[in-house]
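In: below is the sequence, then the predicted model.
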Amino acid sequence: MRIPILKLKQYLLVTIQWELDDQTAMQFQEDILKRIHETEAKGIVIDLTSVDIIDSYIAKVIGDVVSMSNLMGAKVVLTGIQPAVAITLIDLGIHLDDVPTALDLEKGLEKLQQELGE
């Protein structure tokens, strides 16, 4: 199953609608990097509202997606992080201190525009 990646102006919007397995996470990583390259996106909002649990591998993939996107010139904002996911990320030692976050997709877009100075 592939995670849909929508383009809105110079941004990419991703809403993860189900729990990720390892294969889907890797496919998502490849797909998002390809879309950044194709669209020259300046920013990405990844909405995790529907993700209730996360394991160490999926957390690492999300962290890697953020780092790789930044290397390609696209700023990432994470939205909708559930309490259990936040706890798990910290317990796993994964700190996304430099990654802007927001409560929902709308606030995430606003935060992305602020981060990009628009």
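Out: Received, thanks.

In: drop to CA atoms for contacts and neighbour counts, all remaining ones
Out: Noted.

In: which residues in this protein form strands?
Out: Counting by DSSP state E, the segments of the chain that form strands are 5-8, 11-15, 43-47, 75-79, 101-102.

In: so which elements touch the last one?
Out: If I follow you right, that is strand 101-102. strand 75-79, helix 105-115 (3 or more CA pairs under 8 Å, 6 or more residues apart in numbering; DSSP states H and E).

In: this is the other structure I want to compare:
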Amino acid sequence: MNDGPRLFSILRQGPYLIASVHTALDDSQLVRFQNDLVERIGSDRARGVVIDVAALDVLDSFASRTLRDMAEMARLRGAVTVIVGIQPDVAFAMVQLGMDTGRVVTALDLEEGLAELDRGARDPTAQRP
């Protein structure tokens, strides 16, 4: 499961982690991404995470559930999560198929995602349901 190149990156930006998915991930790669991100939250003592999915033109039910799970794991480790970059066609398909991101905050792009984290870091109760 941990063999092969990473198709995602996790970079630190101050108190935040920016996790970018570069191409579609299969289920085992999604689990690797999840494990790596949750581990980095602890090792970097991150207060927030932006997950950028702008490169994805498809988001299936397993990927949607995994993103929600990642956000919940991050919350349990003390970090707020914002998902950014959901493409219009992906958003349309998700709504048509009854899929969503649950209570995870979303934003249009990285800039808005970081601003959302800044708001959440100042007032942790400001997270939207």
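Out: Thanks, I have the structure now. Keep in mind it's a predicted model, so treat the numbers as computed, not measured.

In: can you pull the TM-score for these?
Out: Once the chains are overlaid, their TM-score stands at 0.90 when taken by TM-score structural alignment, normalised by the length of structure 1; 118 aligned residues with a CA RMSD of 1.6 Å.

In: out of the strands of structure 1, which comes closest to residue 110 of structure 1?
Out: Within the strands of structure 1, the stretch nearest residue 110 of structure 1 is strand 101-102; the backing value is 9.0 Å (CA to CA).

In: about what we covered before: make a markdown table out of the strands of structure 1 and add mean neighbour count.
Out: Listed next are these as a markdown table, based on neighbours: other CA atoms under 10 Å:
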| stretch | mean neighbour count |
| --- | --- |
| strand 5-8 | 14 |
| strand 11-15 | 21 |
| strand 43-47 | 26 |
| strand 75-79 | 25 |
| strand 101-102 | 20 |
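
In: can you say which of the helices and strands packed on strand 101-102 of structure 1 is nearest to residue 24 of structure 1?
Out: Nearest to residue 24 of structure 1, of those and by CA to CA, is strand 75-79 at 18.3 Å.

In: picking up where we left off before, relative to residue 27 of structure 1, which of the helices and strands packed on strand 101-102 of structure 1 is closest?
Out: Here strand 75-79 is closest among these (CA to CA), at 18.0 Å.

In: which one in structure 1 is aligned with residue 100 of structure 2?
Out: Matched across to structure 1, residue 100 of structure 2 falls on residue 95, judged by TM-score structural alignment.

In: with residue 70 of structure 2 instead?
Out: Residue 70 of structure 2 maps onto residue 65 in structure 1, by TM-score structural alignment.

In: brilliant, that's me finished.
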